[in-house]
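Student: Sequence unavailable; structure follows:
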């Protein structure tokens, strides 16, 4: 299964009735013969960084939750809505049947999105709301990647997502919704509009360079999500990101940059709003070693179900990699990308920022961003094709055809 990369004091809501898999994705999680008697790597990780869940599978949350946040994207939504039970029936059929008519109704009242696009948004929201009882923080919903080069369309997309939340769950606290937006120039300007004009929380995702981090912090994003591995590794089992060790150090450097900006803000104004301070959420992880290297180096780490399984099953005592825990915080990335003064100037000049981003890491940052956008666009289109098929099937069933 494709699992790409993912301080609140609100009480965790009780579990509501919802569609859920009758056969869990990871059956080994549900056959524990005895309780854990010693601290696991997951316990150790939770003591060093906030652990978020990179899935929309509520069964995983019931085993390992509660979590702070839940992260999602088009790939995760696609994986979830296509799951079937032991009889071969779609697990989320009732959600699908609910949202497609809503998408048709909404389509008649606006021209900004198609029925398929609206249904894709509603499916993501519906799945996230089903996961929310296992969280005490944000549900993260990613905007349509096809609009990542349009500030206006991305803002409208985010506003629609918030409206979908209120439509599907009128009593849900929308301050717990965070909109994930690809970290293009246009996307980060959309974050600025949403944070500053609409008080909508945002996460800058698909981050590979300090140029993106600096602009996200300036825009007021609640989170930046650097990818430790480029997205291709989750699709091609034969491919390894040769730059992942440096990317882990970059995550630590990004967190230090966020902390430095926060300290400067506090010194200038005499106070600091912790809820609006940008935090790093490391993402796109493929191994326990990668996760533990980031422990304590960043505020948040979003972890996929397979890695959660391995982290909980591994005792912290005697783990061979103990000496590497938190290693991503040990050394800063030096050189032009870490130049705070240069970054401060870049974020005020679009053309210079674009040029610097193009040149970052010898062009690798821009390449990886483009790759991630392309993959998520493919996933978005797959969801839309499924919606068209399900919609046609439903109409035939109603008409008796």
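Tutor: Ah, there it is. Please read all numbers here as calculations on a predicted model, not as lab measurements.

Student: contacts and neighbour counts: CA atoms only from here.
Tutor: Noted.

Student: Do you have the strands of the stretch 151-300 of the chain handy? List them.
Tutor: 177-182, 201-207, 223-226, 279-282, 300-303 (DSSP state E, counting those that start in this stretch).

Student: Can you check which of those strands gets nearest to residue 368?
Tutor: For the strands of the stretch 151-300 of the chain, distance to residue 368 was read as Cα to Cα. The smallest value, 8.2 Å, belongs to strand 201-207.

Student: what's the angle from that closest one to strand 177-182?
Tutor: Here strand 201-207 runs at an angle of 30 degrees relative to strand 177-182 (axes from the mean of the first three to the mean of the last three Cα atoms, to 10 degrees).

Student: in the chain, which helix has the most residues?
Tutor: Counting by DSSP state H, the longest helix found in the chain is helix 364-399.

Student: Distance to residue 46 and mean neighbour count for the strands of the stretch 151-300 of the chain - can I get that in TSV?
Tutor: Output for the strands of the stretch 151-300 of the chain, formatted as TSV (distance: least, Cα to Cα, whole Å; neighbours: other Cα atoms under 10 Å):
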stretch	distance to residue 46	mean neighbour count
strand 177-182	22	27
strand 201-207	21	28
strand 223-226	18	28
strand 279-282	14	28
strand 300-303	10	28
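
Student: for those, which one sits closest to residue 393?
Tutor: Nearest of the strands of the stretch 151-300 of the chain to residue 393, taken as Cα to Cα: strand 177-182 at 31.6 Å.

Student: Hey, what's the angle from the closest one to helix 364-399? Just curious.
Tutor: Using the same axes, to 10 degrees: strand 177-182 against helix 364-399 is 120 degrees.

Student: Now tell me what touches strand 177-182 from outside.
Tutor: Defining contact as Cα atoms under 8 Å, 6 or more residues apart in numbering, one finds that strand 177-182 is touched by 138-143, 145, 148, 154, 158, 162, 187-188, 191, 200-207, 373.

Student: list the contacts for the residue positioned nearest the centre of the chain?
Tutor: Centroid check for the chain by Cα atoms, centre = their mean gives residue 71 as the closest residue, at 3.6 Å. Residue 71 sits next to 6, 52, 53, 54, 55, 56, 139, 140, 141, 302 when contact means Cα under 8 Å, 6+ apart.

Student: before we go on, here's another structure to hold up against the first:
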């Protein structure tokens, strides 16, 4: 996997040098009393032979710090009187955090893309101190041009970051059992694993209860570790084996929030991740309404699931574009689709239009993309979680990306508002063979990962007691 730092270095080689850049020897020649730097100057200088030693030192520093590649999405809606800086600072702290390395800032009014970088740096000063953020700023303008020249309303600006999270480098996704399992086996995180095991043993109970408590604690410790270094919210998953038990999901979610509280993390920085079963959606409704706990509904494949989530008033849904496409490719005779005919694109488009037409506040975050065509076809969606590889392809493409979806266009859709009680939900969802199969498959896979994680912890906790 290409690191964020190496991607920065590679992309920088193809960026244009600003015309007004002073020659390298200007400082020596004119001997000014003071000087200034800005992203354009730094970016241009970094491409000059005279400064390759500094660039090499910066890249080495970034690689030494490590980090993960993750996504942070934020949409700002500043009033005409509000400054871009104020809007970004006020909204970034509320942005859902998804592991990846790209920040998507979707502005509701036009303003120079370069100001995004400045506002982000002011909002998150520790990134400016410990990352190559300054060098990254230049990419904002380049990607802004790709997206349509001068920034316009609902144009997304992308900013690459490389926060240092030790050696934890998942490729994508939020915290889930498989990622935690992988990280828990790394030497750098044995202290966290040990703390979780000690917590489970301290609470006592059966081996199963101790293992479950240690598992919950480990999820929270990793989430808290991430939140120390990245503003935003981290998604923490409720055990998929509880997907058909509303009360159990609510109880587990509240327990996780209490564990976060114990380590000094507010519930406002957490998104509880729930499977989009009927029971999961109702759990999300109760958590949002009665406990003020924000939810991220995952494994969402059908229109019925999306409607039920909207009626439940959950914070965010994550419809999986690519997984829908995968099913159709595997189960029909058609192996390729034009972007606008892609089944995953059509599904998310319908969901987005329905939400906007009828005024639902739930955020639609398209995820799991297989190609750039899907991304372009969904430009304008609330959030799009895009992998570094596909975003790199968009850079190479060079074509302008105009919003395809918009709240205004959604008003003209022929969708009619529907209400789903449990019976209607189950029938409508059951009518979608793809959604039924993908939901059950996703739950099984998440559950299997949870079992593997618990077995690993149990072996560490009880191997001596069991005579091993």
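Tutor: Perfect, thanks for sending it. For clarity, every value in this text was computed on a predicted model and none was experimentally measured.

Student: Any idea what the TM-score is?
Tutor: TM-score of the superposed chains, computed with TM-score structural alignment, normalised by the length of the first structure, equals 0.68; 332 aligned residues with a Cα RMSD of 4.5 Å.

Student: sorry, back to before: what residue in the second structure is paired with the residue nearest to the centre of the first structure?
Tutor: Aligning on TM-score structural alignment places residue 71 of the first structure opposite residue 174 in the second structure.

Student: What's the match for residue 153 of the first structure in the second structure?
Tutor: Correspondence of residue 153 of the first structure to the second structure, assessed by TM-score structural alignment: residue 248.

Student: Identify the residue nearest its match in space, chain neighbours excluded?
Tutor: The spatial neighbour of residue 248 of the second structure that comes closest, neighbours along the chain excluded (Cα to Cα, 6 or more residues apart in numbering), is residue 242 at 6.4 Å.

Student: Ok, residue 442 of the second structure next?
Tutor: Closest residue in space to residue 442 of the second structure, ignoring its immediate chain neighbours: residue 299 at 6.5 Å, by Cα to Cα, 6+ apart.

Student: picking up where we left off before, tell me which of the contacts of residue 71 of the first structure persist in the second structure.
Tutor: Here is what carries over to the second structure from these, by both residues aligned by TM-score structural alignment, their matches' Cα atoms under 8 Å: 139, 140, 141.

Student: any chance you could map the helices in the stretch 201-350 of the first structure?
Tutor: Secondary structure of the stretch 201-350 of the first structure (DSSP state H, counting those that start in this stretch): helices at 210-219, 244-269, 288-294, 305-313, 340-346, 350-359.

Student: I'd like those helices written out as JSON lines, with mean neighbour count and distance to residue 168 of the first structure added.
Tutor: Output for the helices of the stretch 201-350 of the first structure, formatted as JSON lines (neighbours: other Cα atoms under 10 Å; distance: least, Cα to Cα, whole Å):
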{"stretch": "helix 210-219", "mean neighbour count": "25", "distance to residue 168 of the first structure": "29"}
{"stretch": "helix 244-269", "mean neighbour count": "19", "distance to residue 168 of the first structure": "35"}
{"stretch": "helix 288-294", "mean neighbour count": "23", "distance to residue 168 of the first structure": "35"}
{"stretch": "helix 305-313", "mean neighbour count": "18", "distance to residue 168 of the first structure": "26"}
{"stretch": "helix 340-346", "mean neighbour count": "15", "distance to residue 168 of the first structure": "41"}
{"stretch": "helix 350-359", "mean neighbour count": "16", "distance to residue 168 of the first structure": "38"}
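
Student: Can you tell me what residue 373 of the first structure aligns to in the second structure?
Tutor: By TM-score structural alignment, residue 373 of the first structure lines up with residue 443.

Student: picking that back up, and which of the contacts of residue 71 of the first structure is nearest to residue 369 of the first structure?
Tutor: For the contacts of residue 71 of the first structure, the nearest to residue 369 of the first structure is residue 6 (16.7 Å; Cα to Cα).

Student: re the thing from before, next, the contact list for the residue nearest to residue 442 of the second structure, please.
Tutor: Counting by Cα under 8 Å, 6+ apart, residue 299 of the second structure touches 275, 276, 318, 319, 320, 438, 439, 442, 443.

Student: Might you report the residue contacts of residue 156 of the second structure?
Tutor: The neighbourhood of residue 156 of the second structure, defined by Cα under 8 Å, 6+ apart, consists of 104, 105, 106, 107, 144, 147.

Student: contacting residues for the alignment partner in the second structure of residue 251 of the first structure?
Tutor: Taking TM-score structural alignment, the alignment pairs residue 251 of the first structure with residue 348 from the second structure. Neighbour list for residue 348 of the second structure: 319, 321, 366, 378 [criterion: Cα under 8 Å, 6+ apart].

Student: Also residue 139 of the second structure?
Tutor: Each residue near residue 139 of the second structure by Cα under 8 Å, 6+ apart is listed here: 12, 158, 159, 160.

Student: okay, among these, which ones form the most distant pair?
Tutor: The span of the contacts of residue 139 of the second structure, defined through Cα to Cα, is set by 12 and 158 at 14.7 Å.

Student: When these two are compared, which one has more neighbours?
Tutor: residue 158 (26 against 19; other Cα atoms under 10 Å).

Student: In the first structure, which residues correspond to stretch 304-313 of the second structure?
Tutor: For stretch 304-313 of the second structure, the aligned range in the first structure is residues 211-220, judged by TM-score structural alignment.
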